[in-house]
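Colleague: here is a sequence together with a model predicted from it:
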Amino acid sequence: MSQHISAVALVVPDYDAGIAFYVGKLGFELIEDTQLSTTKRWVLIAPKGAQTRLLLAQADGPEQSAAIGHQTGGRVGFFLHTDDFVADHARMLSAGVHFEEAPRHEPYGSVAVFQDPFGNRWDLLQLKR
């Protein structure tokens, strides 16, 4: 038996704002954008070639809106692996992605923390081989 995590929900204030950042600035692929009702869509995005996807979930009500950007309690909760840290970091900077720190080199690899426009913290990460 084989299993994998197919998607992780990420609460955003607006579907189109999420697509604009993740697809427009980070270069993720828009896998699916299906209208489910007048207020709900099924929006799947992923880095090119990735098996696990993000399901963008537009906040519905004050409780969900309050969770935007705080879904992992202020910790880095998302990890974007790359095989070309220098190029991806430079591309993301030029696209206006906000990095909290300069790149640093740890025993496990190169890393820099960035934020999406909603407050979620991410690691851009290239592991040592």
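Modeller: It's in.
Colleague: alpha carbons only for contacts and neighbour counts from here, please
Modeller: Fine.
Colleague: where along the protein do the strands fall?
Modeller: Using DSSP state E, the strands of the chain run over residues 7-12, 29-35, 41-46, 53-58, 76-81, 98-99, 104-106, 109-115, 121-127.
Colleague: I'd like those laid out as TSV, including mean neighbour count and distance to A90.
Modeller: Below are the strands of the chain laid out as TSV (neighbours: other C-alpha atoms under 10 Å; distance: least, C-alpha to C-alpha, whole Å):
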stretch	mean neighbour count	distance to A90
strand 7-12	18	25
strand 29-35	14	19
strand 41-46	20	20
strand 53-58	22	23
strand 76-81	14	15
strand 98-99	16	11
strand 104-106	12	14
strand 109-115	19	12
strand 121-127	20	11
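Colleague: hold the first one in mind and look at this next one:
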Amino acid sequence: MSHLGLVTIVVRDYDEAISFYVGALDFELREDTRLDERKRWVVVAPRGARETGVLLARAANARQKARVGEQTGGRVGLFLYTEDFDYDYTRMTARGVTFLEAPREERYGKVAVFEDLYGNRWDLIQPYHDVVRS
């Protein structure tokens, strides 16, 4: 059996990224290991997540710096699943997370698009468990 272990997000600064993901999104810091004088291995993940985490990778050159916040060309590229949409939406809003729309009901669940501190777009989504995916 396979699973997706990590997804990379290119960031400007390790510490500001940790502050946002841990402070505003309530992720847990799973690892922060210094690899050399400039590079760290920083992994965050939603609390309780068992498989996939987010590797925060500091942009190291001009090409990478140009991609910060634009990794998916302005599309939603990350999906944060929740079991209590209203609680997480309220908590995240109170912590300064920018939502680009009001929560909406879709066939598959309750959802709203938000941006991380760099402008990457995420869906906060509480899926309806009775929806059959095909």
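Modeller: Yes, it's here. Source: prediction; values computed, not measured.
Colleague: overlay them and tell me the TM-score.
Modeller: Here the TM-score for the pair of chains, by TM-score structural alignment, normalised by the length of structure 1, is 0.98; 128 aligned residues with a C-alpha RMSD of 0.6 Å.
Colleague: A66 of structure 1: which of the strands of structure 1 is closest?
Modeller: Smallest distance to A66 of structure 1 across the strands of structure 1 (C-alpha to C-alpha): 9.8 Å, for strand 7-12.
Colleague: and the angle from that closest one to strand 53-58?
Modeller: Interaxial angle, strand 7-12 of structure 1 versus strand 53-58 (axes from the mean of the first three to the mean of the last three C-alpha atoms, to 10 degrees): 30 degrees.
Colleague: how about strand 7-12 of structure 1, which residues of structure 2 does it hit?
Modeller: Under TM-score structural alignment, the match for strand 7-12 of structure 1 in structure 2 covers residues 6-11.
Colleague: so what touches that stretch?
Modeller: Identification of contacts with stretch 6-11 of structure 2 by C-alpha atoms under 8 Å, 6 or more residues apart in numbering yields 17, 52-59, 64-65, 67-69, 71, 118.
Colleague: counting residues, name the longest helix you see in structure 1.
Modeller: Using DSSP state H, we find that the single longest helix of structure 1 is helix 85-94.
Colleague: name the helices or strands packed onto it?
Modeller: On a contact count with 3 or more C-alpha pairs under 8 Å, 6 or more residues apart in numbering; DSSP states H and E, helix 85-94 of structure 1 meets strand 121-127.
Colleague: might you report the residue contacts of L124 of structure 1?
Modeller: By C-alpha under 8 Å, 6+ apart, the contact list for L124 of structure 1 reads F79, L80, H81, T82, F85, H89, V111, A112, V113, F114.
Colleague: the same query, at a cut-off of 6 Å, please.
Modeller: L80, V111, A112 (C-alpha atoms under 6 Å, 6 or more residues apart in numbering).
Colleague: ok, of those residues, which one's closest to H105 of structure 1?
Modeller: Among those, V111 lies closest to H105 of structure 1 (C-alpha to C-alpha), at 6.4 Å.
Colleague: what residue of structure 2 takes the place of the closest one?
Modeller: Alignment note (TM-score structural alignment): V111 of structure 1 maps to V111 of structure 2.
Colleague: quick check: the closest residue to that match other than its chain neighbours vs A49 of structure 2, distance?
Modeller: Excluding its sequence neighbours, the residue lying closest to V111 of structure 2 (C-alpha to C-alpha, 6 or more residues apart in numbering) is I125, at 4.4 Å. Separation of I125 of structure 2 from A49 of structure 2 (C-alpha to C-alpha, to the nearest Å): 15 Å.
Colleague: just V7 of structure 2 next, same as before
Modeller: From V7 of structure 2 to A49 of structure 2 the distance is 13 Å (C-alpha to C-alpha).
Colleague: and the nearest residue to G23 of structure 2 once chain neighbours are set aside, how many residues sit next to it?
Modeller: Ranked by C-alpha to C-alpha, 6+ apart and with sequence neighbours excluded, the top spatial neighbour of G23 of structure 2 is R95, at 7.7 Å. Neighbour count for R95 of structure 2, taken as other C-alpha atoms under 10 Å: 14.
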